[in-house]
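**Q** any chance you could fold what I've pasted below:
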Amino acid sequence: MIHITLRKTSLTNDPTDPLRREYSGWDETASIEDNWKMNHGYFSIGERGDRQQYVAFSYGGKVVMVGRIDRIVPARGKPGKRIIEGAPLGPGEPIWDAFVGKPTPEKAVGVRNPITYVEEGQAFGRQCRCGCGEVVFESDFVRGHDQTALHQRVARIGTIREFLDWFDAIETDGRPTIPTAAATLTATGTIDLTVLDGEVQMSFTPAGSPS
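**A** From the prediction side, this is the model:
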């Protein structure tokens, strides 16, 4: 997806503007359609832009508009500049609902070039896969948290040796046996044992407990 950082509305003062605009930039009082007309060109967009389906515009630290790209054409009288032809999208469109109102993509913050490219699936981050709740960009884990996630899963099996034995069993015959510790019951009651799809479930009800 192409990402474009917009400035505040200003007069173009350019009689050769191929879009015949009087001004450009984000106008908070204008409609999405009018803002699209003011800001869909012209820009220095390379060949990479031709492979993109959407364009997002940011202003004031958040995404304010997204649009569909039909094609990108040369701007007449502006060598090296191009115009995005397409249409703005609105609420209810998945791409709009996913991006508009969210913070400007991290990789575009502080960059002098107003044109950047972001992956649509990772533009605004996702939670670290270790479960800590922190947001990461273009990665699965906060730095070092991959080890946290790994050790959490090893601990569910037991020791590292037990984990290796369990994993090797999967690799060998696909019938792993999860190691368990011995337990001695010293109370009177009823044990319910259920085997379902290869998973064993056991519950113990002490004598005298309400059913």
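**Q** from here on, contacts and neighbour counts on C-alpha atoms
**A** OK.
**Q** give the contact list for the nearest residue to residue 45 once chain neighbours are set aside.
**A** Once flanking residues are discounted, residue 45 sits nearest to residue 82: 6.3 Å by Cα to Cα, 6 or more residues apart in numbering. Contacts for residue 82 (Cα atoms under 8 Å, 6 or more residues apart in numbering) come out as 41, 42, 43, 44, 45, 72, 73, 74, 75.
**Q** find the residue closest to the first one in space, skipping its chain neighbours.
**A** For residue 41, the nearest residue in space outside its immediate sequence neighbours is residue 83; the separation is 4.2 Å by Cα to Cα, 6+ apart.
**Q** separation between the one you found and residue 100?
**A** 22 Å (Cα to Cα, to the nearest Å).
**Q** also residue 61?
**A** 11 Å.
**Q** second input sequence below; structure requested for side-by-side comparison:
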Amino acid sequence: MRIKLSDRRYVGDTEATDPFLPRRHAGWDPTMTDGEVYDAARGWWRVNARAEQERYALVLAGGQIRMAIAIKQWATDSDRRAFGGDILRPGHPVHDKFVGGGDPTASTSRFPVLYWADPLDEATCRCGCGETVTRGDWSQGHDQRAIHDRIRADFGGSVSRFIDWYDANGPFAVGDQEDPTREGALA
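**A** Down below sits the predicted model:
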């Protein structure tokens, strides 16, 4: 994902106390520290859930890639998203390929966030099939394959047994007592 920062501007004090991305300014100017560029690039962007499949963000400002970021997490606020991650340093292949160069997309789009595929985005599907993916962690449908492989191995293939186990042990578990308000609990 390429993020193109415009000139630095004041965004107000209302964002200064945001727990995920506290800031008073957005955009870029040449006097900014790495931390300020990082915060300016993180968001809040009007992007859809597809953005959450991206592994890296390249920060374009003043006609040059200023920073590469490995994306680790996302937050959503209304129709906007912001990410957090790690600034990549020299020696990382994404940093070394892009930082200091021009816009790798050669796009004339005015929209600041742009997606494009690069061989450095490629990874192996997490299900173990060996297929190459360019976004996210899974080939299409293989996340479901991985879930059902585990349900077969640990719950005899029964989705109902898995759901019952998850309801009893997962983050929404009521405790040792069965929740009498849950549909079917008394049946």
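**Q** show the buried residues in the contacts of residue 82 of the first structure.
**A** 41, 42, 43, 44, 45, 72, 74, 75 (16 or more other Cα atoms under 10 Å).
**Q** distance to residue 107 of the first structure and secondary structure added to those, as CSV?
**A** Listed next are those as CSV, based on distance: Cα to Cα, whole Å; DSSP: H, G, I helix; E, B strand; the rest coil:
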residue, distance to residue 107 of the first structure, secondary structure
41, 22, strand
42, 22, strand
43, 19, strand
44, 18, coil
45, 17, coil
72, 23, strand
74, 27, strand
75, 27, coil
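**Q** in the second structure, point out the residues matching stretch 165-183 of the first structure.
**A** The alignment of stretch 165-183 of the first structure onto the second structure (TM-score structural alignment) covers no residues at all.
**Q** do you have the helices of the first structure handy? List them.
**A** 32-39, 94-99, 145-157, 160-173 (DSSP state H).
**Q** same list, these, but as a markdown table with distance to residue 126 of the first structure and mean neighbour count please.
**A** Converted to a markdown table, these look like this (distance: least, Cα to Cα, whole Å; neighbours: other Cα atoms under 10 Å):
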| stretch | distance to residue 126 of the first structure | mean neighbour count |
| --- | --- | --- |
| helix 32-39 | 28 | 18 |
| helix 94-99 | 12 | 16 |
| helix 145-157 | 14 | 14 |
| helix 160-173 | 29 | 14 |
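**Q** could those helices be laid out in TSV, adding distance to residue 15 of the first structure?
**A** Output for the helices of the first structure, formatted as TSV (distance: least, Cα to Cα, whole Å):
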stretch	distance to residue 15 of the first structure
helix 32-39	15
helix 94-99	33
helix 145-157	55
helix 160-173	70
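**Q** which one, of those, ends up nearest to residue 122 of the first structure?
**A** Of all those, helix 94-99 sits nearest to residue 122 of the first structure, with 10.7 Å by Cα to Cα.
**Q** hmm, who's touching that closest one?
**A** Identification of contacts with helix 94-99 of the first structure by Cα under 8 Å, 6+ apart yields 63, 65, 66, 89, 90, 91, 124.
**Q** please repeat the previous calculation with a cut-off of 6 Å.
**A** By Cα atoms under 6 Å, 6 or more residues apart in numbering, the residues outside helix 94-99 of the first structure that reach it are residue 90.
**Q** after superposition, how close is that helix to the second structure?
**A** Compared with the second structure after fitting, helix 94-99 of the first structure has a mean deviation of 0.6 Å; criterion: mean Cα distance after the TM-score superposition for the first structure.
**Q** would you pull up how far stretch 34-41 of the second structure lies from the middle of the chain?
**A** Taking Cα atoms, centre = their mean, to the nearest Å, the mean C-alpha location of stretch 34-41 of the second structure is offset from the chain mean by 17 Å.
**Q** okay, and that stretch goes to which residues in the first structure?
**A** Against the first structure, stretch 34-41 of the second structure falls on residues 32-39 (TM-score structural alignment).
**Q** ok, stretch 169-177 of the second structure next?
**A** Going by TM-score structural alignment, stretch 169-177 of the second structure sits over no part of the first structure.
**Q** any idea how far the residue nearest to residue 41 of the first structure is from residue 75 of the first structure?
**A** As for residue 83 of the first structure, its distance to residue 75 of the first structure is 6 Å (criterion: Cα to Cα).
**Q** next one: residue 30 of the first structure
**A** Distance from residue 30 of the first structure to residue 75 of the first structure, by Cα to Cα: 24 Å.
**Q** residue nearest the centroid of the first structure?
**A** What sits nearest the mean C-alpha location of the first structure, by Cα atoms, centre = their mean, is residue 122, with 3.2 Å.
**Q** can you tell me how far that residue sits from residue 165 of the first structure?
**A** Residue 122 of the first structure sits at a distance of 36 Å from residue 165 of the first structure (criterion: Cα to Cα).
**Q** in the second structure, which helix is the longest?
**A** Criterion DSSP H: the longest helix present in the second structure is helix 142-155.
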